[in-house]
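1. can't give you the sequence, but here's the structure:
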């Protein structure tokens, strides 16, 4: 017997005892007073009833009615508390009869599905069916409820608006005393945001995997580019000496230029796919913008018009060229997606110089400099809801459908711009489109020096014996040919161990080591550390086809006799470093 039934039995016993005692007292009173002899039978019965009620009323109130009333109020409070808890619960709750008729839904249900309580009660849960699950899915669900009294899983349902959404559903059967289903209670959670975050994290993991793949490809690809550009330089030198036509020399020069352009594309892939180190330098923003837009247009359909409006004034910024291009590409891609379903599909890109005091967003801008470059990317899309404007730069926030965006594009662009001491703002008008405005501080630059540096003839002040170690044979042979054209004697090694053996065989002759970092058997850093046990001040130029591992290079690049050269490199860069290190000893 449960506690509740025991309580009511106890109250019944109290009731019986109180009535019995009251009746005994009434009978004693009749005996003492002798009233039963002087009253008629009817009068005696009425008086007996009055005495019974009078004598038992207060004990019944005190020992029966009051405890029952207290228990009832306690139960009522619990019911009200549970009802309020269900109504205010964050999870959606639905209660149905065995035949599927809805008898209760809470407020969270209405918030998620769009159906009010009045619309839902009396209806059937099949009004939420999305059509994504087939008949067999529901057959398995009901089979589990009937056999186990419970089903738990994920499915797709449909809101009143027609929008599909994922949910986690837990259905339980509430049995009656005979074990038959009395009610079905379903509790479900909207998984839309969770799925969005999961998809974004999945995309991030994909990018990490792509980064690993690109890193390996970059190393091999840059080795090829280094060999191509080096061979083109050697061929160009020989062509000039033999008096070859200018067209041949120009073509060889173009091959070198195209090699470096291809290498720059690899750097862009590395920057997009994973975090990488880059150096800031003075760059022409207009040129970077043209390159970024040209890259972005690869993924822009032909029915979208892209208009580029650039000021003729030179605008130089101190920036990481790859990162700035990535930010621009992200903004252009965002504009592309915004106009995809518009009647008028156009993207207008403007670049012009300005001053902070003339900027309409100066109240929210943190830039403190004399001159700025303003970049505006305007689209003819449907615009952004005013409630979403403050969220567009948040990581993982997106207004696109699930699976259509990671929510990282604008947040990445925002991070890049702010890391360059710039600012980015957005204005949007419903049904007319949005404008993203980027402001970057201008820097003084000497473009003449940058432009003419690659045209300066290679000067060699001292010649020496150089050990070149690289497992890529074409790179090794090409670097050797370039160095020999400078007048140096070259010893070649195929890996780190071979380099050590060659070094000890010619240690009194070698004045410089040029080594690739990543090689089989032993890498370049470890082999150089072994060589420096004998010759601590050994000058070294490390070559790498991608970002060098920090844990490897940080212990050796701090030395002033160690330099790093990224493949592919210009012959002028190689000559400059070689001369600097050889002349240091000569």
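-> Structure's in. What do you need? Predicted model, so just to flag it, every value in this text is computed and none were measured. Numbering: from 1, shown residues only.

2. okay, CA-based contacts and neighbour counts for the rest of this
-> Fine.

3. now the element after the lengthiest strand in the chain, going C-ward?
-> As assigned by DSSP state E, the longest strand anywhere in the chain is strand 164-175. The first helix or strand that comes after strand 164-175 along the chain, using DSSP states H and E, is strand 181-190.

4. dropping in the other structure now:
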């Protein structure tokens, strides 16, 4: 069937070639005819022009004086051309004589187109004046163009200078073309008839041969299809020329449905297999000898043989392939290879030893973790990793368990080739033969050093959180008590102003209460519950401002150095608390350098990546500004460093420190969204690094708070005090009454709302944020403001700050007075709120 198609294709090609040749010949003949016509017209127009010039010269020489020789000559020429028979120019040929008059050409003579529809003159620069314009310009030659009638012509032109005329001889192109179109059509028809007849004759002659070949091919096909092995005939480029049934079935099952013949091996086989077969084919054709090899296709393995197909006295250009399925024999080998690759690429260490614990094999992960290459490890005993963290008894128990045929699971703290310690979780099992005898041991181990460090960080964070919650609650209760004490002491001070002894006693008691307030402030800072006033700050400006203070106060033995980045991102922090934190760090650095030293303060923009933040669960990756305080003092041991952030932990002698300095720094950083890390070595010094999140965009700075001034009076103004602690409410009311306020008081929500609704006038609501009864000071204030829209709000708290989401009625967070507060502080906040309408004054 394929041979019949090839013969038919050959016949069609012959017919197409004949048609192309005939058409090409016609085009060439047409071009030759055009050229001959052009040369003929040139000769004709030149001879006529010379004749006209001769007649003009004769007339000028022989006509009597006074007669117009040019007019006489032109008349003779017109008469001659009128009588001239145009047999030599064809059906469309003619002579045209013209003369230029201004910007037009007057046509004096035309053989054709003499009717009134054609112009007697044409424009000099018009598109139809080409040939006659060239002649009148003194040129001679030929062109293919458009004549005065707009027809496509081939024209020859010549000037008649003696008469000032131009002569054109032309023939229409359609007349030349028509003759050769008819000839080409006739030639093509004759060619098709001849080729078709020859093709039919050839087909009748070779048809019996083709049938014989088809019968022979059918018998060979039946023989090949009876085999279960794959057989195929391939060309030198890997194209499949013939296949038996087994090969076609497997190729179709492999990747594509349909016939395989005519396609390359890469269509049906994996790239690796197709490339291997192509290399073998090239080898066979180059050597002229068979090649045998094995190949794996999916889960099947073939034993292949490729041998050349030789023709008579011709080099081999085709090969035959025979493939026998040996999958069953190779499956176990493939499984072993897969197991080996899995161990080689395992993400955990794998070690195999003999019964005497000599290392026979280690995988690449073992080398990556320990630093011992496979060459260095093989033949050694696993004790090369021992660090001394396990006792001999523990190792003896391990071996006893293994030799009893049991699996041992546990942890090792081992030593790498570099000397670095690392922690790994291991499972060690005996390997037994078919008789149950132990022939080897295999250990599977995973490095958990980083996991252990992360767990330790998490435990420390949870521990600090628990301590913070405890200290925060205690500090809140103390703040309430201290507010009562400080308020009453201030009231007593005013009452005993004339009694010097009682006044001194009251001042001492007030001083002690204020020191207690400072202590609770530090506890709240550690617990991350102190009220903050964050503003956009430049850490470089803060450092420069406080460095001068350090130089004056830390003593001449301490050298202050600044290593500030040229420009750092702004950060959002409470500046006063930041300065307090720096003072605590500077004091600790001074105490760590009893003989003097260098205190260095550094700033830097940096980005904390995921590799860093993965070790600290509460730190988010992103841009930060680093503020580092470094001393070259005595340093700390690892045990001390692990506890320095805990409240009340101190290494200083009794009376020298409260143990709250660094814990306050820790709480302040956490409350500001930052992070603290400490690096220290004994004898080399300590570096405390404070990481502040960079502000997302430039923020306007908050103006400095005003001075303290004198507390104003508020005679006649009405304030509603909301406080669930009765004694504390009593003190607050007394302070405000002394200032001139009309005071309304409430201990719960219902009472507060009732008084707010009933009061004729209400200027200010002063409420605690943390109220008993299920409703916060925010919610009560919002409801009061809904009743009295113009009322001012002032909060107080023992630790809370304004929450992230306020009630809908509160668009802006009201100011806060932190407990414990003094009477002057409270009145200054109220003065700024009521009298100035601005922020409270500290």
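-> Done, it's in. These numbers come from a predicted model, not from an experiment.

5. how alike are these chains, TM-score-wise?
-> Laid over one another, the chains give 0.59 as their TM-score (TM-score structural alignment, normalised by the length of structure 1), with 460 aligned residues with a C-alpha RMSD of 6.0 Å.

6. before we move on, back to that, just give me the mean distance for the longest strand of structure 1 relative to structure 2.
-> Taken over the aligned residues, the distance from strand 164-175 of structure 1 to structure 2 averages 2.3 Å (mean C-alpha distance after the TM-score superposition for structure 1).

7. mind giving me the packing neighbours of that strand?
-> In this structure, strand 164-175 of structure 1 packs against helix 135-148, strand 150-158, strand 181-190, helix 192-241, with contacts taken as 3 or more C-alpha pairs under 8 Å, 6 or more residues apart in numbering; DSSP states H and E.

8. list the contacts of it.
-> If you take C-alpha atoms under 8 Å, 6 or more residues apart in numbering as the criterion, strand 164-175 of structure 1 is touched by 130, 145-146, 149-159, 181-192, 195.

9. could you do stretch 199-210 of structure 2 as well?
-> Contacts made with stretch 199-210 of structure 2 from outside it, assessed by C-alpha under 8 Å, 6+ apart, are listed as 3, 4, 7, 11.

10. so what does the second one match up with in structure 1?
-> Pointing back at residue 4 of structure 2 there. Following TM-score structural alignment, no counterpart is assigned to residue 4 of structure 2 within structure 1.

11. tally of neighbours for residue 4 of structure 2?
-> A count of neighbours around residue 4 of structure 2, defined by other C-alpha atoms under 10 Å, yields 14.

12. swap in the first one?
-> Look at residue 3 of structure 2: counted by other C-alpha under 10 Å, it has 13 neighbours.

13. check which helix or strand it maps to.
-> With DSSP H and E as criterion, residue 3 of structure 2 is part of helix 2-62.

14. does anything pack onto the helix or strand that that helix is followed by? Which helices or strands?
-> Scanning forward in sequence from helix 2-62 of structure 2 by DSSP H and E, the next helix or strand is helix 69-83. Helix 69-83 of structure 2 makes packing contacts with helix 2-62 when contacts are defined by 3+ C-alpha pairs under 8 Å, 6+ apart.

15. and the angle from the helix it packs on to helix 69-83?
-> Angle between the axes of helix 2-62 of structure 2 and helix 69-83 is 140 degrees (criterion: axes from the mean of the first three to the mean of the last three C-alpha atoms, to 10 degrees).

16. all strands for the stretch 251-400 of structure 2, in order.
-> Counting by DSSP state E, counting those that start in this stretch, the stretch 251-400 of structure 2 has these strands, from start to end: 291-297, 300-311, 314-325, 349-353, 359-362.

17. pick the most buried one from those.
-> Mean neighbour count, computed with mean count of other C-alpha atoms under 10 Å, is highest for strand 349-353 among the strands of the stretch 251-400 of structure 2, reaching a mean of 23.

18. which residue range of structure 1 does that one align onto?
-> Per the alignment by TM-score structural alignment, strand 349-353 of structure 2 matches residues 92-96 in structure 1.
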